[in-house]
Structure formats: C-alpha cells, structure tokens
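> okay, predicted coordinates and the sequence, questions at the end:
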Amino acid sequence: MKAGSGHAPKASAGSAFHGSITRGTTNPNRLRRVDNWMRATLGGLLRRAPDPLVVDLGYGASPVTTVELRARLGVRVIGLEIDPERVASAQPFADPPELEFRRGGFELAGLRPTLVRAFNVLRQYDESEVDGAWAAMTATGAILVEGTCDELGRIASWVTVSPEGPQTLTLAARLSTLDAPATLAERLPKSLIHHNVPGEPVHAFLSTLDNAWRDAAPLSTFGPRQRWRRAVEATKAAGWPVLDRPARWRLGELTVRYAAVAP
C-alpha cells in the first residue's frame, strides 16, 4: 500500500478542513510510548531542521497529550482539530509560539511541519481512505507517525510514512501486562488491521512473533524483557526485517520494514 493512490477524506461540502471529528477520548500519558520513540528515533530529524515544527493532528476532547508531546520533544508543537469547540477549549493550555492550538484536518491548516503525529484518528475511517490521508499529511515533505493504541497506552502500533509512502511498522507494549504479542493485533493501524488473517503478511509476522514468545516462556523467570528480547531475536532469525536494536526491544518495541507486512 503506497500513499498517494487515494483521496483525502473530506468534511462537509465546501469545508476547507479535510477529515471528520473523532470520538475525542484520551488520557494523560496515553501516547508516551510513541512520543518516547519519536524522540529517540526522529530526534535527529528535528535537530537538523532549521525551524522544526511538529503537528499533533486530532488531539481529541482534551489537549493533554499535545501538551505532553511538547514537553517530551522540546520543539514547537501545534495541535490541530476540526471541531472548533475543542480548539477553543484548548486555548488555556496554549503557550505561543511554542504550543498552539488551531483548527485543521488532513490538509494541516496550510502548515509545513517537519513531523506529524496522528494517533487514534484513522481508526474511524474506511481503509480505502488511508492512502489519501497519508498523502495529504506528507504532501509538503513531512514525516508522519500514524497509529493507534488502547485507552491507557499499554499496547500500541504505528506506521512511519514519508512522502514516498509507508516505511516502517512499530509494535510497542507494556511488557509487564502483555499476555501475548497476538494482543497487539487489536491495535494495528487501519492500513493493516483488516489484513490480520491467514495468508496475509502481517498475520504471518504476528504469528511468528507470537510463536517465538511462547517458545521463550522459560525466560519468564528472568522477567518479561528477557522473554520479549528472545522472541524478537527469533523473529529476526526467521527472516523478518527487524530494524531496531536490543536497546529498543527491552522497552517492549519492535520495528520492521513496512514492505514486509504490507497487504
């Protein structure tokens, strides 16, 4: 699946804002896993940018995760929402120019960010709309981190998308509460969640990881981090293009090339 082959979802006829209002539910620290990953993995991209800007698209009914994003990345952040009431209610949390809240959708309100975070946004759309949304959010050269997580941020997954299309898939979990990697299938990004069926690459990938986790059960004596690391090592040994290193694995993460799991 390659960004650019679809059409960006649009709001009501005549609207300049592309997208739909999300449910808006959120919790403090819900997005800490993806935020910390972006800081570690994409921090160099932000440091090299002459005027780094991060857009947080669809922050929801509360701006708390946008405020946290600004604190974790330490660069200018603008939160965008289609719902004008949500934008208005976020203003007391603004700290211009370092933290602002504006109205906007997939067109990014005409901004030219270095990085875009769009979490728990595309989950409500049809899969056919994903490519267009990706293309709209990366049209000016931004790198997009798009994904989903559970209500408390214990399990999450995200796709990193460049203007050329999706590049990587990352899975992340709180290992102390993870029963099995198969649980992560519940929170796959929209582009993959309906393809977690036998015969599809993402299903084969998750099955390999799940089997490796089961085989590593004896290491539970030494803690879930050791078990997860062994499972990731076995998944990599099975031929899956794992991109990150043990330092990230111990955090409950695993990143692979998107092409290997693409429908």
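Received the coordinates, thanks.
> all contacts plus neighbour counts: C-alpha atoms, from now on.
Will do.
> can you give me the buried ones in the biggest helix by length in the chain?
In the chain, assigned by DSSP state H, the helix with the most residues is helix 32-48. Neighbour counts using 16 or more other CA atoms under 10 Å place 32-35, 37-39, 46 of helix 32-48 among the buried residues.
> here comes the other one, which I'd like you to weigh against the first:
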Amino acid sequence: MATKKPIGTITRGTTNPNRLRRIDRFIAAMPLLRKTAAPIVVDLGFGASPITAIELLARLTKVNSNAHVVGIEIDRERVERGLAVAHSHLHFTHGGFETPLPPELSQKADVIRAFNVLRQYDESEVRAAWQLMASRLSTIGRLVEGTCDEIGRLASWVTLDSNGPLTFTISLRLQGLELPSKVAERLPKALIHHNLPGEKIYDFLQALDRAWLINAGLSAFSPAQRWLATCQTLETQGWQIHTDKKRRRLGELTIDWSAVAPEGF
C-alpha cells in the first residue's frame, strides 16, 4: 500500500544550537510533563540539523527521565540525519502536520512544538494546520506554535489544546532590549500581519512598550527588575498575566489568547 504524502511543504531548514532554549524551558515547565509517565514531545519541522530535538530531550529529561522526543520532518534527508543519532528516547520520522508517531510509541502526542514552520505559509492556512496538529494531541496535550529569531533572543508563540488557542507568550532577552515591541518581527503567522492600529496585538505591544519606558529607572538595578515592574504595571492596567515571578525574570510573559486574537481566530 502506498505511503500517504506528508501534509505541508519543506521549510528552509534554518536552525542553530540553543535557538529554541526559551521554548524548551516553557515546555519543560508544563505540569503535564510531570503528570505523564512517559510524555511524548514532538519537534515538528526540526530542520536541516537534529540539534533542536537533541537539546529538547536533554532539557525535558531533567524534569522527567522517561520523556520521549520525536523529530518529524517532511524532508527525507533531514530525517536520515536524525536517525543517525536516534536512540530509545529520541526518535525521528518522515511526516508533516499530520504528525505521525513511531509505532512503538503511543499514537497521541503530549506536546507538539512547531517552531518557525508556519512562517512561510499564508495566514489563511494557519487554522487548518493548527487543527490537524491539535487532533494528534493526547487528552491533556498542548500544541506550541510560534517563531523566534536566528539565535533565540526574541520569541513568541501560541499555546493550544485540542479545542483551540489558549494563551499567547513572548520571551525576550532583556539585556540590551530597547523596546519589547521588537518581538513584532517574530510574531506567529496568525498575528504578524495584525500589528496595526485598531488590532488587539498592536494595543498590547503599545501598552507593553509604555510600561517598559515608565519603568526605565529600574534598569539601574537590572533588566530583570525593570521587566518585573513592567509586568506589574500591565497588571494594574487590567492585563491578566499568567506568568509567575520566576519565569518573568527570564523575560517571559503569557496572556490569554483572547486578549490579542485577530478577528477569525
């Protein structure tokens, strides 16, 4: 019987060591990683090198030594490079948004990370890709879809469950940061064309910049102190932030998806 063609198109495959460290930390902190006996985490579209899948597993095993990572690529040559370093907890397979899993594992993923994948697609294709990936999640599973810069200093992502988007997160290197709205360059595909007056994401980034500037004096203590105060300022203005103090110090901030969602999402 003929193998079904993977759903999606080949990405440029650009990747760098440590590029996805911010997202790895976010996934590793998910309660489901501790609650699940042997969590299956997918690195979808891992790129020309398997390094991001290798690093993801290394970070997850610090939380749960039984974690499995599955690297999925639509490019067969990239899969072959992954198979060269595969082992009992690190798997690689050929596929796309349909998220095929190796037969020896459960056929539902606990986390799917799809980073810098949808960037090359049209916005009109995002919802279908989200829905297809989300259909492959376990009951408590999460899809993390987003974008980051080449060295991982700017990142943003949407977290979804099987029913749709839940939250929006940004994570920034605070040292040397001029304005948090710099992350606009790396917004997920669902948001990147909506950073315009009258759109929710624009309002949020403008409020974030104002709060950052208001608290400029605290940079004398540290960028982290300035960021903590920035988050507190946003909260006093009515923005509901779901990030605890420890993660805020990392330059991370998570809010409800509904606070930034464009019409139609």
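That came through fine. Model, not experiment: these values are computed from the prediction.
> which residues of the first structure fall in helices?
32-48, 64-73, 84-90, 130-137, 190-193, 201-215, 224-237, 246-249.
> I'd like those helices as TSV, with distance to Cys149 of the first structure appended.
As requested, the helices of the first structure are exported to TSV (distance: least, CA to CA, whole Å):
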stretch	distance to Cys149 of the first structure
helix 32-48	9
helix 64-73	13
helix 84-90	21
helix 130-137	17
helix 190-193	12
helix 201-215	17
helix 224-237	19
helix 246-249	18
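> and these, which is most packed in?
Across the helices of the first structure, averaging neighbours per residue (mean count of other CA atoms under 10 Å) puts helix 130-137 on top, at a mean of 25.
> which ones are touching the aligned partner of Val85 of the second structure in the first structure?
Val85 of the second structure maps onto Phe93 in the first structure when the alignment is built from TM-score structural alignment. Residues in contact with Phe93 of the first structure (CA atoms under 8 Å, 6 or more residues apart in numbering) are 63, 67.
> need the contact list for the residue nearest to Leu209 of the first structure when sequence neighbours are not counted.
Leaving out its chain neighbours, the residue that sits closest to Leu209 of the first structure by CA to CA, 6 or more residues apart in numbering is Thr235, at 5.7 Å. Shown in contact with Thr235 of the first structure (CA under 8 Å, 6+ apart): 208-209, 212.
> which member of those is positioned nearest Thr25 of the first structure?
Nearest to Thr25 of the first structure among these, counting by CA to CA, is Leu209 at 30.3 Å.
> count the neighbours of Thr168 of the first structure for me.
Neighbour count for Thr168 of the first structure, taken as other CA atoms under 10 Å: 22.
> again, but for Leu122 of the first structure
Neighbours around Leu122 of the first structure, by other CA under 10 Å: 24.
> which position in the second structure pairs with it?
Aligned partner of Leu122 of the first structure by TM-score structural alignment: Leu118.
> its match and Glu55 of the second structure: what is the separation?
21 Å (CA to CA, to the nearest Å).
> equivalent analysis for Phe115 of the second structure, please.
Relative to Glu55 of the second structure, and taking CA to CA, Phe115 of the second structure is found at 14 Å.
> coming back round to it: got the buried residues of helix 32-48 of the first structure as JSON lines, with distance to Ala185 of the first structure columns?
Converted to JSON lines, the buried residues of helix 32-48 of the first structure look like this (distance: CA to CA, whole Å):
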{"residue": "Arg32", "distance to Ala185 of the first structure": "19"}
{"residue": "Arg33", "distance to Ala185 of the first structure": "17"}
{"residue": "Val34", "distance to Ala185 of the first structure": "17"}
{"residue": "Asp35", "distance to Ala185 of the first structure": "21"}
{"residue": "Trp37", "distance to Ala185 of the first structure": "20"}
{"residue": "Met38", "distance to Ala185 of the first structure": "21"}
{"residue": "Arg39", "distance to Ala185 of the first structure": "25"}
{"residue": "Leu46", "distance to Ala185 of the first structure": "30"}
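> of all those residues, which comes closest to Arg112 of the first structure?
The nearest member of the buried residues of helix 32-48 of the first structure to Arg112 of the first structure, counting by CA to CA, is Leu46 at 13.2 Å.
> in the second structure, what residue corresponds to the closest one?
Residue correspondence to the second structure (TM-score structural alignment): Leu46 of the first structure is matched to Leu33.
> give me the nearest residue to its match, chain neighbours excluded.
Counting by CA to CA, 6+ apart, the nearest residue to Leu33 of the second structure once its immediate chain neighbours are dropped is Pro39, at 6.2 Å.
> that neighbour touches Lys108, doesn't it?
No: with contact defined as CA atoms under 8 Å, Pro39 of the second structure does not count as touching Lys108 (9.8 Å).
> these two: which has the busier surroundings?
Taking other CA under 10 Å, Pro39 of the second structure and Lys108 do not tie; Pro39 has more neighbours (25 against 20).
> any idea how far that one lies from Phe26 of the second structure?
From Pro39 of the second structure across to Phe26 of the second structure, the span is 15 Å (CA to CA).
> cool, Leu56 of the second structure as well?
Here Leu56 of the second structure is placed at a distance of 11 Å from Phe26 of the second structure (CA to CA).
> Pro165 of the second structure too?
Look at Pro165 of the second structure and Phe26 of the second structure: by CA to CA, they are 16 Å apart.
> could you do Ala53 of the second structure as well?
Counting by CA to CA - Ala53 of the second structure and Phe26 of the second structure are separated by 15 Å.
> ok, now how distant is the closest residue to Trp249 of the first structure other than its chain neighbours from Gly252 of the first structure?
Closest residue in space to Trp249 of the first structure, ignoring its immediate chain neighbours: Arg229 at 5.9 Å, by CA to CA, 6+ apart. Noted for Arg229 of the first structure: a distance of 8 Å to Gly252 of the first structure, by CA to CA.
> ok, now Ile78 of the first structure?
Separation of Ile78 of the first structure from Gly252 of the first structure (CA to CA) stands at 29 Å.
> fine, thanks again, bye for now.
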